[in-house]
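Asks: sequence below, structure please.
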Amino acid sequence: MNKPMPDDLATLWYLTRRVAGLMDRASEALFQQELGISLAQFLVLSVIDAHPGPLNQQQVADRLGLTKGTVSRQIDHAVSAGLVAVRPSPHSRRENAVLLTPAGTDLVRRGDTALHRDRTAFLPRLDPDDMHAAIRVLSAMNDALSPAHGAHR
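Replies: Model (predicted):
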């Protein structure tokens, strides 16, 4: 038996989706204008950059909550643009590892700088305690709803 969703949870859900959509649209425009790449491309490059050592495509997909096929297309574009190199995985002959090239690393740094500049110019100054509380709540929800924690969908 499903209980009705509490008003606070419904409001949190709505606002989270709305803010994420608005941030995605603004970031898409920013990355297209300043870097000539999509938000999806930037996210893939950022995940590769943030991980120490090589990742395979499935690991990138898992970190972004995307399909392996979607990530594969983004990686193919990045390889063509000289931003990512694909090498045989040191852990498995059946997998490839993806690594940023120096041009890919430079692009991520420029994107991080542009994103930081854009956010500080347009978002209100949020109280650090409020920001940390929001991060704690969203992290707890993310953990609770993640398939790894047995959440039912």
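Asks: alpha carbons only for contacts and neighbour counts from here, please
Replies: Noted.
Asks: pull out the buried residues from the helix or strand where Ala78 lies.
Replies: Using DSSP states H and E, Ala78 falls within helix 68-80. Buried positions in helix 68-80, judged by neighbour count with 16 or more other Cα atoms under 10 Å: 68, 71-72, 74-75, 78-79.
Asks: let's see this one next, to set against the first:
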Amino acid sequence: MDDAPLPDDLATLWYLVRRVAGLMDRTGEALFQHEIGISLAQFLVLSVVDAHPGPLNQQTVADRLGLTKGTVSRQIDNAVAAGLMSVQAAAHNRRENVVSLTPAGTALVRRGDAAFEREKAALLPDAEPGDVQAAIRVLAAMNGALDPSAALPGRQRQ
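Replies: Below is the predicted model of the structure:
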């Protein structure tokens, strides 16, 4: 950030959130490319599918990641081609596809999760746990205010 002050706290927050999001994306991209050989976007799609018990359609994956269905569809196609994911027609609607991970996809997500755990301290070296929780509460409240239909994604592994 240069020396010129931003007009108010909300503008400062907006700037910092956008900047940190970009930096986190670049850091995550480098980490997952180096550690497991896939893009951050590919890992996120696999991770969302892994975290959801049962069948999951492409639109739900897109909604959870805040991406377009087309973007997620390309990532799913790449994952299927790499043997990481399978796609089947939904039992309740043959025009809808449901996705699931293959054993290789699940193993790759576990490797990615382990790599992220090793590198997590580098992202927030001096942050107190309470500070991180406070930031999550503020951002979740803003997310809910700006999009009441949005739910904060959780990671539920079986």
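Asks: how close does the helix holding Ala78 of structure 1 sit to structure 2?
Replies: Superposed on structure 2, helix 68-80 of structure 1 shows a mean distance of 0.3 Å to its aligned residues (mean Cα distance after the TM-score superposition for structure 1).
Asks: who's in contact with that helix?
Replies: Contact with helix 68-80 of structure 1 is made by 40-41, 44, 57-58, 60-61, 84-86, as judged by Cα atoms under 8 Å, 6 or more residues apart in numbering.
Asks: one more pass at 6 Å, please.
Replies: 41, 58, 61, 84-85 (Cα atoms under 6 Å, 6 or more residues apart in numbering).
Asks: which of the residues you listed fall in helices?
Replies: Those of those mapping onto helices are 41, 58, 61, per DSSP state H.
Asks: now, among those, which is nearest to His132 of structure 1?
Replies: For these, the residue nearest His132 of structure 1 by Cα to Cα is Ala61; the value is 26.5 Å.
Asks: turn the ones in helices among the contacts of helix 68-80 of structure 1 into TSV, including distance to Glu34 of structure 1 and neighbour count.
Replies: What follows is those, written out as TSV (distance: Cα to Cα, whole Å; neighbours: other Cα atoms under 10 Å):
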residue	distance to Glu34 of structure 1	neighbour count
Gln41	13	18
Gln58	28	18
Ala61	25	18
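Asks: nearest to Asp118 of structure 1, of those residues?
Replies: Nearest to Asp118 of structure 1 among those, counting by Cα to Cα, is Gln41 at 18.3 Å.
Asks: got the buried residues for the longest helix belonging to structure 1?
Replies: If you go by DSSP H, structure 1 has its longest helix at helix 7-35. Neighbour-count burial for helix 7-35 of structure 1, counted by 16+ other Cα under 10 Å, picks out 27-31.
Asks: what about Arg64 of structure 2, helix or strand, and which?
Replies: Using DSSP H and E, Arg64 of structure 2 maps to helix 58-65.
Asks: just the buried positions in that helix, please.
Replies: For helix 58-65 of structure 2, burial by neighbour count (16+ other Cα under 10 Å) applies to 58-59, 61-62, 64.
Asks: repeat for stretch 46-53 of structure 1
Replies: If you call a residue buried by 16+ other Cα under 10 Å, then stretch 46-53 of structure 1 has these buried ones: 46-49.
Asks: go through these and name the one nearest Leu22 of structure 1.
Replies: For these, the residue nearest Leu22 of structure 1 by Cα to Cα is Ser46; the value is 19.7 Å.
Asks: mind checking which helix or strand that closest one is in?
Replies: Ser46 of structure 1 belongs to helix 39-50 when assigned by DSSP H and E.
Asks: perfect, that will be all.
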